[in-house]
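Q: how would this look folded up:
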Amino acid sequence: MSEEAEICTYCRHSLPLACFHQSGSDEMLQIFFGRIPVENATALLYFKKNGLTQKFVHALKYKRVQTIGSEFGKWLGAELSECKAYQEVDAVIPVPLHKKKLRQRGYNQVELFGIEIAQALNVPYIDDVLVKITPTKSQVFKERLSRIFSQQEVFEVQQLQKIKDKHLLIVDDIVTSGATLEACTSKLLKAGKVKVSFATIAITK
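A: Here you go, the predicted model:
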């Protein structure tokens, strides 16, 4: 894939859609049941090993094809802007990268995804409130419980005045065990009176 790759019509029709915001499914919400309070949760696609979604996400994360994030953000943003539940969102916040990983990669893979969603919802994109303070290794091959424990205390919240009393939409690339989103949300809930929803590019099948 080139750095300017776009998602062709054939691929759009071939991608395995999740789109819980349209189906009304609580499949993604169930991941967090009994763990943290979540208003709404959706993913655009299903992620399966060696599947088409994986090819796009890996190109976005490891091959610098950042336009993929933008394309998925425009796609999901347009749909969320038509959903009443997501029209109540006040700001979009990305799951942050640790500064070391950000220097290595050169960009946060969910940045353009989040920016496009924020623009579609006509709300600010805020990337300087939630900060990752501890570097962690890839979560892909870790068991569910070890993922949860490894994510504890790795995030912190700053500039609380930007998010106080707001409904926040946290965006990420993939949700598996939900450990990362849970850790982010726990910090935000402890820091201030906020409500939280999730939107990701994909969810593991």
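
Q: every contact and neighbour count from this point should use C-alpha atoms.
A: Will do.

Q: residues contacting the most centrally placed residue in the chain?
A: Taking CA atoms, centre = their mean as the criterion, Asp172 is the residue nearest the geometric centre of the chain, at 1.7 Å. Taking CA atoms under 8 Å, 6 or more residues apart in numbering, we find Asp172 in contact with 94-95, 110, 199-201.

Q: sticking with it, tell me its helix or strand.
A: strand 167-175 (DSSP states H and E).

Q: let me have the contacts of Asp172 in JSON lines, extended by distance to Ala59 and neighbour count.
A: Putting those into JSON lines (distance: CA to CA, whole Å; neighbours: other CA atoms under 10 Å) gives the following:
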{"residue": "Pro94", "distance to Ala59": "19", "neighbour count": "29"}
{"residue": "Val95", "distance to Ala59": "19", "neighbour count": "23"}
{"residue": "Val110", "distance to Ala59": "13", "neighbour count": "27"}
{"residue": "Ala199", "distance to Ala59": "20", "neighbour count": "32"}
{"residue": "Thr200", "distance to Ala59": "16", "neighbour count": "24"}
{"residue": "Ile201", "distance to Ala59": "13", "neighbour count": "26"}
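
Q: Val57: which of those is nearest?
A: Ile201 (8.3 Å; CA to CA).

Q: ok but that closest one is inside a strand, no?
A: Yes - checked against DSSP: H, G, I helix; E, B strand; the rest coil, Ile201 lies within a strand.

Q: touching, it and Thr176? I think so.
A: No - Ile201 is beyond contact range of Thr176, at 11.7 Å (criterion: CA atoms under 8 Å).

Q: number of nearby residues for Ile67?
A: No Ile there; residue 67 is Thr. 20 (other CA atoms under 10 Å).

Q: swap that for Tyr107, please
A: 15.

Q: just the one 4 residues further on next, same as before
A: By other CA under 10 Å, the residues close to Glu111 number 22.

Q: and this one, please, so the two structures can be compared:
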Amino acid sequence: METLLQFMKRAWNNFVDLLYPVSCLGCGDNLTPNEEVLCVQCRVKLPVTDLSKTRNSGVALQFAGKVPLDFAYSYLTFSKKGIVQRLIHQIKYKGRKEAGAVLGRWFGYELKEKCEEIAEANLLIGVPLHPVRRRQRGFNQSEWIANGLSEALQIPVNTTALKRTRFEASQTKKGKGARWENVHDVFAVADAEAIRGRRVVLVDDVLTTGATLEACATQLLNAGCASVGILTLAAAR
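A: This next block holds a predicted model:
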């Protein structure tokens, strides 16, 4: 039975929603009290990937012969001017970090149901930002996605074991070769004990060339973790 405090809290939240309605990040319509981030219509339209494919998926094959991975999964397909691009833009540049956590949670429940490899993982690490970039943005979007995954998968998040040692400009317009040159030596393990012998999962927002994740995974494996898996919220076509 609902307590008086719970009733008052729900009534207050409903009142606030009436005054300051929360908008769907997909279409801009007001969300109902039972919706998060996206309205039902936009959530149904999300371009969710086929998580039954792992070893032979485009995501996994992108790292083949470069770095050994336990698995590599992406939740959504990223395309220019599509709904996923709008979501990522809202998360990274409009401060909607809570959307990253919600989408991470949805991703986690899908993984839990469809991907048995995830059961062996025991540590989540978001791809780190340089302190300068973190101060500019106010948060690390990959950590918020990792927090959502953690809630669904019950795997802890570590935010200090891996660090970015050099500030770099945005890589959005760089090709694969340039991206690798830009990042291959900018990550370092700051706490080897925290990852030694652990099955680590790297978390990022969008997989493009894979250079950043490859560089991070290489550092983690060299520092003694048992294995590395990769989870990204989206993957570019």
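
Q: what's the TM-score here?
A: The TM-score (TM-score structural alignment, normalised by the length of the first structure) is 0.94; 204 aligned residues with a CA RMSD of 1.7 Å.

Q: just how off-centre is stretch 43-56 of the second structure within its chain?
A: 15 Å (CA atoms, centre = their mean, to the nearest Å).

Q: ignore the last one, stretch 22-36 of the first structure
A: With CA atoms, centre = their mean, you get 15 Å for stretch 22-36 of the first structure.

Q: buried ones in that stretch, by neighbour count?
A: Neighbour counts over stretch 22-36 of the first structure (16 or more other CA atoms under 10 Å) mark 28-29, 31-32, 36 as buried.

Q: could you do stretch 151-161 of the second structure as well?
A: Those would be 151-153, 155-158, 161, for stretch 151-161 of the second structure by 16+ other CA under 10 Å.

Q: show me how far the longest helix along the second structure is from its chain's centre.
A: Using DSSP state H to define each element, the second structure has its longest helix at helix 97-114. Here the centre of helix 97-114 of the second structure is set off from its chain's centre by 8 Å, with CA atoms, centre = their mean.

Q: what does stretch 190-197 of the second structure give?
A: 21 Å.

Q: for stretch 161-173 of the first structure, same thing?
A: 12 Å.

Q: and the aligned partner of Gln90 of the second structure in the first structure, how many neighbours does it have?
A: If you follow Gln90 of the second structure across to the first structure using TM-score structural alignment, you land on Ala59. Number of residues near Ala59 of the first structure (other CA under 10 Å) recorded here: 21.

Q: Ala59 of the first structure and Glu143 of the first structure: what is the separation?
A: 24 Å (CA to CA, to the nearest Å).

Q: for Ala85 of the first structure, same thing?
A: In terms of CA to CA, Ala85 of the first structure sits 32 Å off from Glu143 of the first structure.

Q: the two: who's more crowded?
A: Ala85 (13 against 10).

Q: once you drop chain neighbours, what's closest to the residue nearest to the centre of the first structure?
A: The shortest distance from Asp172 of the first structure to any non-neighbouring residue, by CA to CA, 6 or more residues apart in numbering, is to Thr200 (4.8 Å).

Q: can you give me the strands for the first structure?
A: 41-47, 91-94, 130-132, 155-157, 167-175, 195-204 (DSSP state E).

Q: the second one vs the second structure, mean deviation?
A: Its aligned residues in the second structure lie a mean 0.5 Å from strand 91-94 of the first structure after superposition (mean CA distance after the TM-score superposition for the first structure).

Q: buried ones in stretch 168-188 of the first structure?
A: 168-188.

Q: show me what the residue nearest to the centre of the first structure aligns to in the second structure.
A: Per TM-score structural alignment, Asp172 of the first structure is aligned with Asp204.

Q: again, but for Leu29 of the first structure
A: Aligned partner of Leu29 of the first structure by TM-score structural alignment: Ala60.

Q: Gly95 of the second structure versus that match, what's the distance?
A: In terms of CA to CA, Ala60 of the second structure sits 30 Å off from Gly95 of the second structure.

Q: okay, now Phe78 of the second structure: neighbour count?
A: Residues lying near Phe78 of the second structure (other CA under 10 Å) number 24.

Q: Leu233 of the second structure and Thr165 of the second structure: what is the separation?
A: Taken as CA to CA, the span from Leu233 of the second structure to Thr165 of the second structure is 24 Å.

Q: do the same with Asn147 of the second structure
A: 23 Å.

Q: compare neighbour counts for these two and give me the winner.
A: Asn147 (27 against 16).

Q: so who does that one touch?
A: 101, 104-105, 157.

Q: rewinding a little: with the second structure superposed, average distance for the strand holding Asp172 of the first structure?
A: Compared with the second structure after fitting, strand 167-175 of the first structure deviates on average by 0.5 Å (mean CA distance after the TM-score superposition for the first structure).

Q: angle of that strand against strand 41-47?
A: 10 degrees (axes from the mean of the first three to the mean of the last three CA atoms, to 10 degrees).

Q: Phe47 of the first structure -> the second structure?
A: So, by TM-score structural alignment, Phe47 of the first structure is matched to Phe78.

Q: measure how buried the closest residue in space to that match that isn't next to it in sequence is and give me the count.
A: Distance criterion CA to CA, 6+ apart; nearest residue to Phe78 of the second structure, sequence neighbours excluded, is Ala236 at 4.6 Å. If you count neighbours by other CA under 10 Å, Ala236 of the second structure ends up with 16.

Q: so what's the residue mapped onto the residue nearest to Asp172 of the first structure from the second structure up against?
A: When the second structure is aligned by TM-score structural alignment, Thr200 of the first structure is paired with Thr232. Residues near Thr232 of the second structure by CA under 8 Å, 6+ apart: 73-75, 203-207.

Q: can I get these in JSON lines including distance to Lys53 of the second structure?
A: JSON lines is the format used below for these (distance: CA to CA, whole Å):
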{"residue": "Tyr73", "distance to Lys53 of the second structure": "9"}
{"residue": "Ser74", "distance to Lys53 of the second structure": "10"}
{"residue": "Tyr75", "distance to Lys53 of the second structure": "12"}
{"residue": "Val203", "distance to Lys53 of the second structure": "18"}
{"residue": "Asp204", "distance to Lys53 of the second structure": "19"}
{"residue": "Asp205", "distance to Lys53 of the second structure": "20"}
{"residue": "Val206", "distance to Lys53 of the second structure": "18"}
{"residue": "Leu207", "distance to Lys53 of the second structure": "16"}
